[in-house]
Structures are given as structure tokens and as C-alpha cells.
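>>> just to be clear, the model below is a prediction. Sequence and coordinates:
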Amino acid sequence: MARTAASGDSRKRGSIRARGNSLQVRVYAGVDPVTGKPAYLTETVRGTDKAAHRAANKVMTKLQAQVDGQRSASTSVSLSYAIDEWLRTADIESTTRHGYVGYIERSIRPTLGDIPINKLTARMLETFYGELRRCRIRCSGRPFVEHNAEGEHDCGKLKCRPHKCKGMAPSSVRQIHSIISGVLNAAVRWDWITSNPARIAQRPKQTPPQPDPPSPAEAARLVEKAFALDEDWGTLVWLVMTTGIRRGEVCALRWSRVDFDEGIVEIRRSYTTLRGVGTEKDTKTHQMRRIALDTETTVLLREHLARCQQRYEALGVQWNADSYVFPGTRGNDPSVPYPPDAVSSRYKKMAKRLGIDTHIHALRHYSATELLTAGIDLRTVAGRLGHGGGGATTLRVYAAWVAAADRKAAEILGSRMPRVNRGGE
């Protein structure tokens, strides 16, 4: 049985029809701008009696008002289609895009890809996030063996093992949420949906940063070992330790950005590799910054420059001011920078031989914490690190060391206060 309003265009007015023990309200919402097919708003009302029909008429009036006010979803394309369009149009750096595609293909598309974007809800997203936190492959919870090959094979040789649930880290789930939210924000801008459900969906809380810098004694051992291995390598480790610049930034540094007279180094670019191909890009915060160098660091860089020039002259290699400060290919080609991954790997191996569990990025933490502990103001430290927000990021990451510096400041101020006689003393 179908019932359509008597007046006006029947397709525009909509219809109410029986579907088993319920009524389906259907209102024409125009042509889908993406698929070119007719689009309809539908809603189900339980029951088929007179009361259900009255409720269905109210629902139809509500849906018609949505269409008239252009508040209805204008397309029912899948999330997978929207993701493809977003990736095609979004301005995303290559390394970031590579990471996004990994999350999309492994987690988002297999689970939510076929769902129409106008049917996606905050509840669906929160359920999805919860499943990922329980098990990254969203298993059924029943025991099974994770096979490393398809078809018949010898599990013993391939080391196939019983599956053990391993939840995805909160930071990874937050990254997935960010991707989905970005896609749906674009869908809102394109008038494909009226609102973004990811805006109200709860995501895992962000884990507080826990920087673990080496101690001053460990830092001394690390830099001493670096110079013992190689003067060029020791200079690189020293520069990162004293300036707190990022790994990619030290690899992208050119001699034209080192001002020996002023004792300043300009950080303008970062270097990254993806699938073996290296590229220069903007810094992480897309900002240029100038970092003051101490006298010892300036002397070390002058000596490093002299060594480089002598080496290139002996090899017959041309050098100019745009040459990289720390070249790759064993330092023999000034036009190729030291690969960031190679820097991390070499530093990790060096620290392991010393019995120190650390990584190259921890030197950035060392620089920041030493400055804060010495009482340097937060804005200056943030400027050297390249943090945005006027020091908000620095405060969030290094809150414990800021508190220690604040305690030191209080003691200094207290010691300088005039003594007051109390109680007639």
C-alpha cells in the first residue's frame, strides 16, 4: 500500500508506503550532483495503524522542510569515494600523504569505505575507534592463527602464530580520526553533506608528551664518542645538541645559511626521504628561524668548513656556498645531503655501543631541558626549537622542566628580597 499527498508534484511531496509492520516515508530531494541519480530522504515509522500514519505525515512534513531549506544531504556517495576525491584535491606533503594512505588502506577503507557519507554517524566512528583500540585488525575475539602466506604451506617454516590482540595506540587512532574529519570537512565544503559527524565524535585522549633526554653525563659521553668516530660526525651531533634543530633540518642545512660573523644559523628547510628518494621541503611549522650559536660551536663549524673544502679540493669536486654542511656519500659530494634515516641509524648504533638507550631526537629534548633548567625564558626556548603558539607547545611538552625553572626563579627572588624584622626581632 502506498499513500501520496494529493496536492502538488507527487515526487516532490513524497510518499508513505507500508513495509511489513512499519511505514516508510520517502521524499524526493533532487538529483545527486555526483552520481546524477535521483536522491531521496527516507525515514521509517513503526506500526501501520492510524497513529503511525499520523506520525508518518509529521515525518514527511519534516523531511519536506529539510529539502525546502536545503538542509538535506545532496549526495549518497561512499566514504571511499570521498576519500579519493579528498586525496586528489588536498594539498598534502608527500611524506604526510604516504602515512595517510597507509592508515586509509589498512584501517579506514576496509571498514567504513562502503558506507554512504550521509549515513555516517558519530556513533559509528566512536565504535570504530573503540574496536581499533581493542585490536588493530578488529578481530572477532575468537582464537585463530595468523598465517603469513595464503594457500597450503608449512606453518613451521613461516612462523605462523596464534593471533594475539594488540590495540592501536591512541595517537594512531587520533591520526585516523584526523583523516576522516578532513575528508568529511571537505564533503561539507562541497555541499555533499550538511554536517561533519567527526566534529562531535569522541576520540582517544592525547597522551601527555614524556620527553626523555640524556643526562648531562650521558650527553658528554655521546658527543665525545661521536668526535672519536669522525670529526664531521662529531660536529653534526654537537650542533644538534647545542641548537635543538630537527634531524631533517640539520641534513638540509647549507653553508649559505651559516653566518660566522654574526654567529647565527638560519633554519629554512628540512630534508626527507621517501622510498629512497630525497626531497627538500618546508620546516615542520613552515617557518624560518634564526638560532644564535655559541663561540665553541662557531669554531667547530669553521673547522668543519675548512676540512670540507680541503677534501673537495683534493677530490677535484666543486664547492660553493649552497653546498650542504653535512653531505652524504661519505662526505665526498657536497650536492647530496646526509640522509636523515642514516643519521638516526648511526646515532642509535653509537648510543647502543655506549650502553645508552636513546635516539637522535632526544638531543632536541636535551637542548630544551638544559635551557629551561638554566632559567632561560619559555619564549626564547620555543623560538630556538621552532615551536609555534608563542611557547604553548614548549610548555605542553616540557611542563615538568618549566616547573623546575619556576621553582629556581622563586628561590632566586626570595634570596634577593630585603630582610624584614618580624615580631620586634
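On my side now, so go ahead. Numbers count the residues shown, from 1 in each chain.
>>> can we go C-alpha only for contacts and neighbour counts from here?
OK.
>>> for Asp259, which non-adjacent residue is spatially closest?
Val265 (6.1 Å; C-alpha to C-alpha, 6 or more residues apart in numbering).
>>> here comes the other one, which I'd like you to weigh against the first:
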Amino acid sequence: MTKTKQPAMKDGIIKRGSTYSYVVRERDPETRRTKPRWVGGFRTREDAKRARDKARNDVHRGTYVPPKDLTVGDWLDRWITGHAVELKPSTVASYRRCIDLYLKPKLGHLQVQGLSPSTLSGVFRDMGMAGGRNGKALSARSVEYTRAVLRKAMADAVVERVVEVNPVTGSKSPRKQGKPKHVTWTGTQQRTFIEAATESRWWIVWALALATGMRRGELCGLEWSHIDLDAATLSVERSATQIGTEIVTTDTKNHENRPVALDPYTVTALRAWRKQQAAERLQWGPAYTVSDLVFTWESGARVRPHYLTTQFVADQDGRGLPRMTLHGARHSHATTLLREGVPVHIVSKRLGHRDPSVTLNVYADAIPEDDTRAVDVFTRAVWGA
């Protein structure tokens, strides 16, 4: 019986067929023992030698990332499952939607360790051109959000030694076509809407949204214990998010409670609403759903965030106003204050922004007349005219 001659190995490199392979000893992090791993597919001996030298150097420095047969789709599934416990349910739902709609269809079949900035730049470019529904263009904001989710996932892949470097760093996303323009209402338009919308059960929600700039989830999570009508203040402490049919209550977006002062009109409106709610509780008796929530149905059942979004638009019918989303009430509040000269840091606190720079970045175009106002102030201060 003739023995098959084994290919000769030299300096840890061997030729198998038409390609070269090298061997490196990996250290098991638990047992601290080493074991050999063969890595192949190199076109020349020199290519294999360079890869071998780098691998051995990385092993010595403790930065070695062993080759893994892991797809992007598998890694994203593993990543979101492992990090769900530390993220808000709404964030997890948003990440999962981004992964399922955009990342897995475009990248899921690729090897994690085969990703490169140039490859990703091409994918993000294609998303911007035809990554939306029915092959339509996907907004630059959506592409950037998708890129941000992948960047987070790959940053954790670096930490877990799945990849050596984050391939999203250095990739390019489509050029933004300026900042998105927010539809807002003037003070007069806000008053017109509130006075006309009192026929709707939820006019009090619209009034508070316009008066405070609170987010939809914050409105739905607001409790009477958070409001001091005598002091004309409320504290934004909780946020309610709808995920499918389930409503989840969590901390606010930046995990901070913030006080918000109320105007006399809104205080009066809230007092009337509390009396109405108390009367409904008596009328329903034992069937009433008891809670401390400010905004409920006649039965005490909580109102769903998605419903408020739809109803706010419906309540605008026939008012002759620019069509605006519920989140537009937040923009309207901020824009009104900034145009009337309220300092940015005060507006930032009312909105719950982490830093006034966020407010400036979003609403810089809300105060186009400021330069003229600055000249007027300077003239009066210096020249007395």
C-alpha cells in the first residue's frame, strides 16, 4: 500500500493544492492552553507569511482575533438579543426594525470579518438611492440611522474579538440634503386650533403638548402625582411607548426628571380636566379602571400613543391650518419661545435636551431675525438710539 505523500511544511506555512496556509497557536481564554489553528486560501507564500506574522504578533499582544465563520445576520441577531436587557423596549424595537428591514436584507449573508468600509459605503449609497419601500429612495436620515445601528453592533463585535476593527468607521453615508424642515404653527395658529378643538375629548392633550413641548410618550406616561397645579408646575418623569399592542412605561429619554412651568391657561384647563375625570370615575363606578394617569378614556382605560398620533391629525380637519404631526407641537413650542427671545438653555431644559447645543442644532433656523435684533440691541446700548 502506497502512502500519500504529505505536503512539506516550512516555518509554519504549507502549500495545499494551489494555495498556501499557515498555522498559529490560539490561547483558550478559560484554560489558557494553546491549540493550533490552520488558516488558508493565500495565493502566495509571501501572502501567507505576512498574515502569519501578524497573527503571531497579535497573539503575543493579546489582540488576536481568530477567523470565524459568522455572517452579519447571525451576529446582528446575537447582538440585539444580548443587549436587549440594557436598552429601552422602544430602542430595541427600533433597532430590530432597522435590522430586519435594511441591514439583514443587504448584508445578512456576508461574513462579518469580510466587511470593509468601501463595501459598506456602497451599500449605504444603494440604500439612499433605492432602499425604501417599493424601491424608492431612502431618506438620508434613515440611512444614517441604519449606519449608526450597524456601527454600534460592530463596536461590540470589536470588544468581543469577533472583528479586529470596526468596518463602519471610515465608511461613507449619502450626503444630507440640508436639515429637515419642521412644520410648525405660529402662536395665533396654536390658539385657533385649541379653541376650535375643545369639542374633541383630547383637546387637553393638544393644549399641554403645545404649552410644554412634551414628547408623545411623556404625555401618555404623565400622572397626577407629577403635577402641582397650585405651584403651576409639572415634573416629566416617565414615558409610555407602544410596541405592537403592548404599552411599556420607562424612564424619560435621557433618564432625567425635569420640571416644567405651566401657564395660567393650561393650569385652568388641567383643573377642569381633573374634575371631568373624577365625574367619569363616579359614573362608571366599579367598572372604572383606576390609575393615576392624567390622560384616560371615560372608563379610565389608558389612551394608546399611536391613537393620539392619528387623532391629532384628524382633529385638524377643517381648521385651515398647515397639516402638522403631534411631534410638530413640540417643535412649535420650541420655535415660539426662541422667536420671542427666550434663552436657548431655558428652552433646552423645557424640552429635555441633554445639552443646549442639541436645541441649537435642531432649531437654528427658528430665529432668522436674531441678527437684526442683535443690531438693534447694540445700537440702543452703545448709541442710545
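It's in. In this text, all values refer to a predicted model and were calculated from it rather than measured experimentally.
>>> next, the residue nearest to Asp259 of the first structure: secondary structure please.
Classification of Val265 of the first structure using DSSP: H, G, I helix; E, B strand; the rest coil returns strand.
>>> gap between the spatially most central residue of the second structure and Ala155 of the second structure?
Nearest to the mean C-alpha position of the second structure, counting by C-alpha atoms, centre = their mean, stands Thr91 at 6.4 Å. According to C-alpha to C-alpha, to the nearest Å, Thr91 of the second structure stands 17 Å off from Ala155 of the second structure.
>>> check His333 of the second structure too.
37 Å.
>>> what do you get for Thr169 of the second structure?
9 Å.
>>> before we move on, what about Glu256 of the second structure?
26 Å.
>>> these two: which is more packed in?
With neighbours defined as other C-alpha atoms under 10 Å, Glu256 of the second structure and Ala155 compare such that Ala155 has more, 20 against 13.
>>> ok, now which ones touch the aligned partner of that one in the first structure?
Aligned by TM-score structural alignment, Ala155 of the second structure pairs with Asn185 of the first structure. By C-alpha atoms under 8 Å, 6 or more residues apart in numbering, the contact set of Asn185 of the first structure is Asn196.
>>> the one 3 residues further on too?
Remark: with contacts taken as C-alpha under 8 Å, 6+ apart, Val188 of the first structure is in contact with Thr194, Ser195, Asn196.
>>> the residues you listed in helices, which ones?
Among those, no member falls in helices (criterion: DSSP state H).
>>> okay, the residues you listed in JSON lines with neighbour count next?
Formatted as JSON lines, these follow (neighbours: other C-alpha atoms under 10 Å):
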{"residue": "Thr194", "neighbour count": "18"}
{"residue": "Ser195", "neighbour count": "17"}
{"residue": "Asn196", "neighbour count": "22"}
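>>> in three-state terms, label Val24 of the second structure for me.
Val24 of the second structure is classified as strand under three-state DSSP.
>>> map Arg354 of the second structure onto the first structure.
By TM-score structural alignment, Arg354 of the second structure lines up with Gly388 in the first structure.
>>> next: Glu369 of the second structure.
Using TM-score structural alignment, Glu369 of the second structure sits opposite Ala404 in the first structure.
>>> burial measure for its match, as a count.
Neighbourhood size, Ala404 of the first structure [other C-alpha under 10 Å]: 16.
>>> ok, it to Glu411 of the first structure distance?
In terms of C-alpha to C-alpha, Ala404 of the first structure sits 11 Å off from Glu411 of the first structure.
>>> so which of the contacts of Val188 of the first structure belong to strands?
Among the contacts of Val188 of the first structure, no member is found in strands (DSSP state E).
>>> name the nearest residue to the match of Glu369 of the second structure, ignoring sequence neighbours.
Leaving aside its sequence neighbours, Ala404 of the first structure sits nearest to Thr373 (C-alpha to C-alpha, 6+ apart; 6.6 Å).
>>> how close does that neighbour get to Gly20 of the first structure?
73 Å.
>>> looking at the two, which one has more neighbours?
Looking at Thr373 of the first structure and Gly20 with other C-alpha under 10 Å, you find the greater number of neighbours at Thr373, namely 18 against 10.
>>> residue in the second structure matching the more buried one?
Under TM-score structural alignment, Thr373 of the first structure pairs with Arg339 in the second structure.
>>> how about Gly30 of the first structure?
Match for Gly30 of the first structure (TM-score structural alignment): Glu26.
>>> just give the number of residues close to that match.
19.
>>> how about it, what does it touch?
Contacts of Glu26 of the second structure (C-alpha under 8 Å, 6+ apart): Thr34, Lys35, Pro36, Arg37, Val59, Pro66.
>>> about what we covered before: can I get the contacts of Val188 of the first structure in JSON lines with distance to Lys50 of the first structure?
Formatted as JSON lines, these follow (distance: C-alpha to C-alpha, whole Å):
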{"residue": "Thr194", "distance to Lys50 of the first structure": "33"}
{"residue": "Ser195", "distance to Lys50 of the first structure": "34"}
{"residue": "Asn196", "distance to Lys50 of the first structure": "36"}
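>>> which residues of the first structure fall in strands?
Assigned by DSSP E, the strands in the first structure fall at 2-4, 15-19, 22-31, 38-46, 145-146, 161-162, 258-259, 264-267, 269-274, 277-282, 289-292.
>>> tabulate those strands (CSV), appending distance to Pro209 of the first structure.
Formatted as CSV, the strands of the first structure follow (distance: least, C-alpha to C-alpha, whole Å):
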stretch, distance to Pro209 of the first structure
strand 2-4, 60
strand 15-19, 55
strand 22-31, 48
strand 38-46, 46
strand 145-146, 34
strand 161-162, 34
strand 258-259, 32
strand 264-267, 24
strand 269-274, 23
strand 277-282, 24
strand 289-292, 24
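>>> Leu301 of the first structure is nearest to which of these?
strand 258-259 (8.8 Å; C-alpha to C-alpha).
>>> count the neighbours of the aligned partner of Thr169 of the second structure in the first structure for me.
By TM-score structural alignment, Thr169 of the second structure lines up with Arg199 in the first structure. If you count neighbours by other C-alpha under 10 Å, Arg199 of the first structure ends up with 14.
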